[in-house]
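Q: predicted structure and sequence below. I'll ask about it afterward.
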Amino acid sequence: MAELPKAEWTRREDLAKLVEVLGRENLRWVGGAVRDTLLGNPVKDIDAATPLTPDEVVARLKEAQIRSVPTGIDHGTVTALLPGGPVEITTLRKDVSTDGRRATIAFSDDWREDAARRDFTINALYADPVTLELTDFFDGLTDLEERRVRFIGDPRERIREDHLRILRYYRFQARFGYTLDEEAERACAELAPMLKGLSRERVGWELQHLLSVDEPTATVQRMYQQSVLGVVLPETGDREIVAFEKLVEAECAAAAPRSAIRRLAALLPPEPKAAEQVAARLRLSSAQKQRLATAADRGMPPGDPHALAYRLGREQAIDRLLLSGEDPAPIVDWPIPRLPLKGGEIVARGITAGPEVARILQAVEARWIEEGFPGRARVEALLGEELSGKSPG
């Protein structure tokens, strides 16, 4: 019998207490924590499955003085708030009906039945919390070893149950898969139009996670070639795919942190208005919308990196430089300066507060940037020139 390797999280005392409270026979670790431990990857979130109903879980946690939150109690999920981090505990389930966007479920006490409703074989591995023995109903261990993302059962049936599984498939394939499952690829391409019926928030969330993968280029290329990407990003064309490939290469060469928003910008035409429309369609936050539009405004060469960083901020300047094929190294650790001049100083020199003060301040700032951010003495000289009307031009 295969076993889960002992990892740091499997030795947590608070998890041992959780097992004691709910009963070893009533708990199995499942999902990402199991999969990532087997791959030797860091584990972020821990999920557990149980035949106990949500009410029973809450009652036992309360009796043991463990705080819980009903994060998805209608779907059987309760989050236990433990000292070492939260654990999502979900009652075994089976689907009663699905419409591609949401499922009506019923609770179950059958582990295989619960596994059968999951998406991919590599996500349906259960580990005994004490012995760490693995239960693998659908040969997920082999798929994990061969780095293949395979749907459980008929991929078309799985996708019809939840259309978002198309994007999930590509995300998992980009992250874990080296071996392509041809049946899954055909099913995703064939049923891609179903993505149109999903909520924009879900599509936006899944796209961002896909674009956050270390190396998504090959997957994004296939999505484009298979006409899947065009369903959710019809703005993307051949030129944008090339820009995306170059951006990922530039990020790697510069050892720059990956950014889903920067990569999304590469997949869009270099037009701020188009970026704003996409951001609204995908229900991105205001900050994400602003960053996407700024990254898309790249029709002109970025110019001096320091001036760009001063005007846009470091993060957005790095976006623009990488998207333009420029090296962001000069500004990565550069302390962005502040103009050593305030409007009150101009008023003190006899200028009436108002538009003229703002004009002079802007003129001094523009020359200060152009001269490479000189010190206070030069700024005072620039101010004197502006006040005396001796500025260039």
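A: Okay, I see it. Residues are numbered from 1 along each chain as shown.

Q: drop to CA atoms for contacts and neighbour counts, all remaining ones
A: Will do.

Q: and the helix or strand where residue 386 lies, how far out from the chain middle?
A: Following DSSP states H and E, one finds residue 386 within helix 376-388. Mean-position distance between helix 376-388 and its chain equals 47 Å (C-alpha atoms, centre = their mean, to the nearest Å).

Q: one more: stretch 370-378?
A: Relative to its chain's centre, stretch 370-378 lies at 40 Å (C-alpha atoms, centre = their mean).

Q: report how many residues lie close to residue 230.
A: Residues near residue 230, counting by other C-alpha atoms under 10 Å, number 16.

Q: can you pull out the helices in the stretch 151-300 of the chain?
A: Assigned by DSSP state H, counting those that start in this stretch, the helices in the stretch 151-300 of the chain fall at 155-161, 165-176, 182-191, 200-211, 217-225, 229-232, 238-253, 260-266, 272-281, 286-296.

Q: elements contacting the helix holding residue 386?
A: Helix 376-388 makes packing contacts with helix 355-370 when contacts are defined by 3 or more C-alpha pairs under 8 Å, 6 or more residues apart in numbering; DSSP states H and E.

Q: look up how far residue 169 lies from the most centrally placed residue in the chain.
A: Centroid check for the chain by C-alpha atoms, centre = their mean gives residue 209 as the closest residue, at 3.5 Å. Residue 209 sits 12 Å away from residue 169, going by C-alpha to C-alpha, to the nearest Å.

Q: kindly report the same for residue 278.
A: In terms of C-alpha to C-alpha, residue 278 sits 22 Å off from residue 169.

Q: and the helices of the stretch 151-300 of the chain: which comes nearest residue 346?
A: Comparison of the helices of the stretch 151-300 of the chain against residue 346 by C-alpha to C-alpha identifies helix 286-296 as nearest, at 31.9 Å.

Q: give me the contact list for the closest one.
A: 261-262, 264-266, 268-273, 275-276, 279-280, 316, 319-320, 323 (C-alpha atoms under 8 Å, 6 or more residues apart in numbering).

Q: follow-up on the earlier one: CSV please, covering the helices of the stretch 151-300 of the chain and showing distance to residue 18.
A: CSV is the format used below for these (distance: least, C-alpha to C-alpha, whole Å):
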stretch, distance to residue 18
helix 155-161, 32
helix 165-176, 30
helix 182-191, 37
helix 200-211, 30
helix 217-225, 39
helix 229-232, 42
helix 238-253, 42
helix 260-266, 36
helix 272-281, 42
helix 286-296, 38
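
Q: okay, now the one to match up with it:
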Amino acid sequence: MTDLLEAPWMHREDLAALVAALGVDNARYVGGAVRDTLLGLPVKDIDMATTLLPEAVIERLGGAGIRSVPTGIEHGTVTAILPHGPVEITTLRHDVSTDGRRATVAFASDWREDAARRDFTINALYADPLTGEIFDWFGGKADLDTRRVRFIGDARQRIREDHLRILRYFRFQARFGSTPADEEAESACAELAATLKGLSRERVGMEMMNLLSLPDPAPTVRRMEELGVLAVILPEADPKALAALVEVEHVRPDALRRLAALLPAQPSLAEQVASRFRLSAAQKKRLSLAAARDGEPGEPRALAYRLGREAALDRLLIAGTDTSALTDWEIPAFPLKGGQIVARGVGAGPDVARILRRVEERWIAEAFPDAARVEALLDDVLAEARA
């Protein structure tokens, strides 16, 4: 396990200035930055917890010349804008009430109390910003050693506080977990799976897309099906199709393509799922195009010309077809315009469009020859039309 003091980010000058402004006794690093550093993984975001109230955080940062944004001040979060990236600073909290969708919190001053309200043991690790000392009240370091994703305290209680923690559990299991998974966590997720119906579709969709963007989510998605969780949020899904896609992917993992692989080849159903997950119009269109697959996708370059590179890759990879023909290949522009056909004596109107389509189809079938060949193809089509 990596020593925290060996991490380059721990020695950033802008972070040192931030800690000095808050006071070393008032701030600790927490969560993902600590967890990922201990695992030897790259650190993307840095979060801090503090005993200071949000107003005091803003005042101290301002006094040190550090710009801040009250990004979630009602929940105690202020974001410090630093030269090497923003840092979220959140006042210690404890839950006053929860209903599975939102929590009412009160500010606290006890570090352990703040840790106790977090979801998993591996996310409740705090670190002294100067010495790198780790504060671990719930066995998070031991769980990191064994790659065990475990809820803090009673798993069912943690889920009742926030139903989205079911999906967060599977995302963290896919990213960090080993098998067999924590029995209590899986049992609680299966028992309370129906509570996911009470969450906003957007939150569910976002969490599902985050899961699908991981290197290999297929075993976890299959386990979600076995435990009855997948049936609640995506009953149409076929985990076997996802596993097949992951095996043949040679490009950057794409969550939307993986979602398309999970779904049957039914465009109307794909559009329903896109609406359910509150996806953008562009994402809905792409999902629908992927779902319009029917049998073998056909010649890769012809498919890319008709649908675009991204949609073609979706179809080809879901079908398990070789995509190397598209590597470094630029989709060409059809070198024939309607005006050229009119100049050959064809009256402007629907006849021009029909001839244009016929020449284009032959051009595609011949693998996109040059303009001289297109002229010859036009001669052939015109001769046939006159005949």
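A: Ah, there it is. This structure is a prediction, so every number in the text was calculated from the model and none was measured.

Q: so after superposing, what's the score?
A: The TM-score (TM-score structural alignment, normalised by the length of structure 2) is 0.96; 385 aligned residues with a C-alpha RMSD of 1.7 Å.

Q: rewinding a little: just name the most buried of the helices of the stretch 151-300 of structure 1.
A: Mean neighbour count (mean count of other C-alpha atoms under 10 Å) peaks for helix 260-266 among the helices of the stretch 151-300 of structure 1, with a mean of 25.

Q: so where is that helix in structure 2?
A: On the basis of TM-score structural alignment, helix 260-266 of structure 1 is assigned to residues 255-261 in structure 2.

Q: ok, and what's touching the helix holding residue 386 of structure 1?
A: Contacts to helix 376-388 of structure 1, defined as C-alpha under 8 Å, 6+ apart, come from residues 340, 341, 360, 363, 364, 367, 368, 391.

Q: one more time with 10 Å, if that's ok
A: Residues from elsewhere that reach helix 376-388 of structure 1 (C-alpha atoms under 10 Å, 6 or more residues apart in numbering): 339-341, 345-346, 349-351, 359-361, 363-365, 367-368, 371, 373, 389-392.

Q: tell me what angle that helix forms with helix 355-370.
A: Between helix 376-388 of structure 1 and helix 355-370, the angle comes out at 140 degrees (axes from the mean of the first three to the mean of the last three C-alpha atoms, to 10 degrees).

Q: would you mind getting the average deviation of helix 376-388 of structure 1 from structure 2?
A: In the superposition against structure 2, helix 376-388 of structure 1 averages 2.1 Å from its aligned positions (mean C-alpha distance after the TM-score superposition for structure 1).

Q: which of the residues in that helix are buried?
A: Judged by neighbour count using 16 or more other C-alpha atoms under 10 Å, the buried positions of helix 376-388 of structure 1 are 379, 382, 383, 384, 386.

Q: so residue 257 of structure 2 touches residue 311, yeah?
A: Yes: between residue 257 of structure 2 and residue 311 there is a contact under C-alpha atoms under 10 Å: 9.0 Å.

Q: for the residue nearest to the centre of structure 1, give me its contacts.
A: By C-alpha under 10 Å, 6+ apart, the contact list for residue 209 of structure 1 reads 167, 168, 171, 172, 259, 260.

Q: ok, the residues you listed vs residue 137 of structure 1, which is closest?
A: Closest approach between those and residue 137 of structure 1, by C-alpha to C-alpha: residue 172, at 19.6 Å.

Q: and the residue lying closest to the closest one once chain neighbours are set aside, how far from residue 9 of structure 1?
A: Computed as C-alpha to C-alpha, 6 or more residues apart in numbering, the closest residue to residue 172 of structure 1 that is not its neighbour in sequence is residue 149, at 6.8 Å. Counting by C-alpha to C-alpha, the separation of residue 149 of structure 1 from residue 9 of structure 1 is 25 Å.

Q: those two: who's more crowded?
A: More crowded of residue 149 of structure 1 and residue 9, by other C-alpha under 10 Å: residue 149, with 28 against 17.

Q: distance from the chain centre to stretch 119-135 of structure 2, please.
A: Distance of stretch 119-135 of structure 2 from the chain centroid (C-alpha atoms, centre = their mean) equals 26 Å.

Q: and residue 280 of structure 2, what's its match in structure 1?
A: Counting by TM-score structural alignment, residue 280 of structure 2 lines up with residue 285 in structure 1.

Q: which residues are in contact with that match?
A: Residue 285 of structure 1 touches 279, 291, counting by C-alpha under 10 Å, 6+ apart.

Q: quick check: residue 176 of structure 1 vs residue 168 of structure 1, distance?
A: Counting by C-alpha to C-alpha, the gap from residue 176 of structure 1 to residue 168 of structure 1 is 12 Å.

Q: got it, and residue 143 of structure 1?
A: Using C-alpha to C-alpha, one obtains 16 Å as the distance from residue 143 of structure 1 to residue 168 of structure 1.

Q: ok, residue 346 of structure 1 next?
A: According to C-alpha to C-alpha, residue 346 of structure 1 and residue 168 of structure 1 sit 58 Å apart.

Q: over to residue 245 of structure 1?
A: For residue 245 of structure 1, the distance to residue 168 of structure 1 (C-alpha to C-alpha) stands at 21 Å.

Q: also residue 327 of structure 1?
A: 33 Å.

Q: what do you get for residue 232 of structure 1?
A: Between residue 232 of structure 1 and residue 168 of structure 1 the computed distance is 13 Å (C-alpha to C-alpha).

Q: spit out the residues that contact the two alike.
A: Here residue 232 of structure 1 and residue 168 share the contacting residues 203, 207, scored by C-alpha under 10 Å, 6+ apart.
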